[in-house]
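Undergrad: need a structure here:
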Amino acid sequence: MTIIAIEYVWLVRVGGWKNTDAVLRLSPGIMMLIALRAALAGQEWYWIALPLLVSFPLHLADIARHR
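TA: Next up, the predicted model:
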């Protein structure tokens, strides 16, 4: 998660991105990392499926915003 925080700061400060654009761009990946962490920790299936389910609408929102 530290790498994603560094990437966020870089996108906003160096890249000149708006906060909303940077958050929408990074959110699906964050959700997939949370799902991966749950899978590697041996959590129940719903703790893996829920972040994956949330990542898809976030991805669609990012695509819609950049069209």
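Undergrad: Please make it C-alpha for all contacts and neighbour counts, starting now.
TA: OK.
Undergrad: Counting neighbours, what do you get for residue 59?
TA: 17 (other Cα atoms under 10 Å).
Undergrad: My read is that it contacts residue 26, right?
TA: No - with contacts counted by Cα atoms under 8 Å, residue 59 stays clear of residue 26, the gap being 9.1 Å.
Undergrad: Could you measure from the nearest residue to residue 52 once chain neighbours are set aside over to residue 39?
TA: Excluding its sequence neighbours, the residue lying closest to residue 52 (Cα to Cα, 6 or more residues apart in numbering) is residue 32, at 5.9 Å. Here the criterion is Cα to Cα, to the nearest Å. By it, residue 32 lies 10 Å from residue 39.
Undergrad: another one to check against the first:
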Amino acid sequence: MPDLTALFASGHAADLILVVLAVEALILLRAGRPAIDVALLLLPGACMMLGLRAALVGASWPWIALPLAASFPVHLADLLRRGSGR
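TA: Here you go, the predicted model:
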């Protein structure tokens, strides 16, 4: 069984999720979704994963807080874009 403690302590668990998000972005783009929609959909999650990665590797608090704080306005932009399409 793999050493899950090392996977999380190294931050590679967050890296794995970032790779999954990148693959999802490629799939959505190839399916014809507009790039801006894909970016606004997946960027908040990617920002949170970067914050998680920073926390897992013991980075100082600004490196944790910055991507977490950045995810909120992008999420709001996604909500506004979706709401304006109705």
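Undergrad: and the residue sitting nearest the centre point of structure 1, what helix or strand is that in?
TA: Nearest to the geometric centre of structure 1 sits residue 27, at 2.3 Å (Cα atoms, centre = their mean). For residue 27 of structure 1, the host element (DSSP states H and E) is helix 19-40.
Undergrad: Let me see the residues that make contact with that helix.
TA: For helix 19-40 of structure 1, contacts defined as Cα atoms under 8 Å, 6 or more residues apart in numbering pick out 1, 4, 8, 11-12, 45, 47-52, 54-56, 58-59, 61-62.
Undergrad: Go through those and flag which are in strands.
TA: Among these, no member falls in strands (DSSP state E).
Undergrad: with structure 2 superposed, average distance for the helix holding residue 27 of structure 1?
TA: Compared with structure 2 after the fit, helix 19-40 of structure 1 shows a mean deviation of 0.3 Å (mean Cα distance after the TM-score superposition for structure 1).
Undergrad: for structure 2, what spans make up the helices?
TA: Under the criterion DSSP state H, structure 2 contains helices at 4-9, 12-30, 35-56, 61-84.
Undergrad: And for whichever residue in structure 1 pairs up with residue 56 of structure 2, the neighbour number?
TA: Matched across to structure 1, residue 56 of structure 2 falls on residue 40, judged by TM-score structural alignment. By the criterion of other Cα under 10 Å, residue 40 of structure 1 has 10 neighbours.
Undergrad: any idea how far residue 48 of structure 1 is from residue 40 of structure 1?
TA: Distance from residue 40 of structure 1 to residue 48 of structure 1, by Cα to Cα: 10 Å.
Undergrad: for residue 42 of structure 1, same thing?
TA: Distance of residue 42 of structure 1 to residue 48 of structure 1, computed by Cα to Cα: 9 Å.
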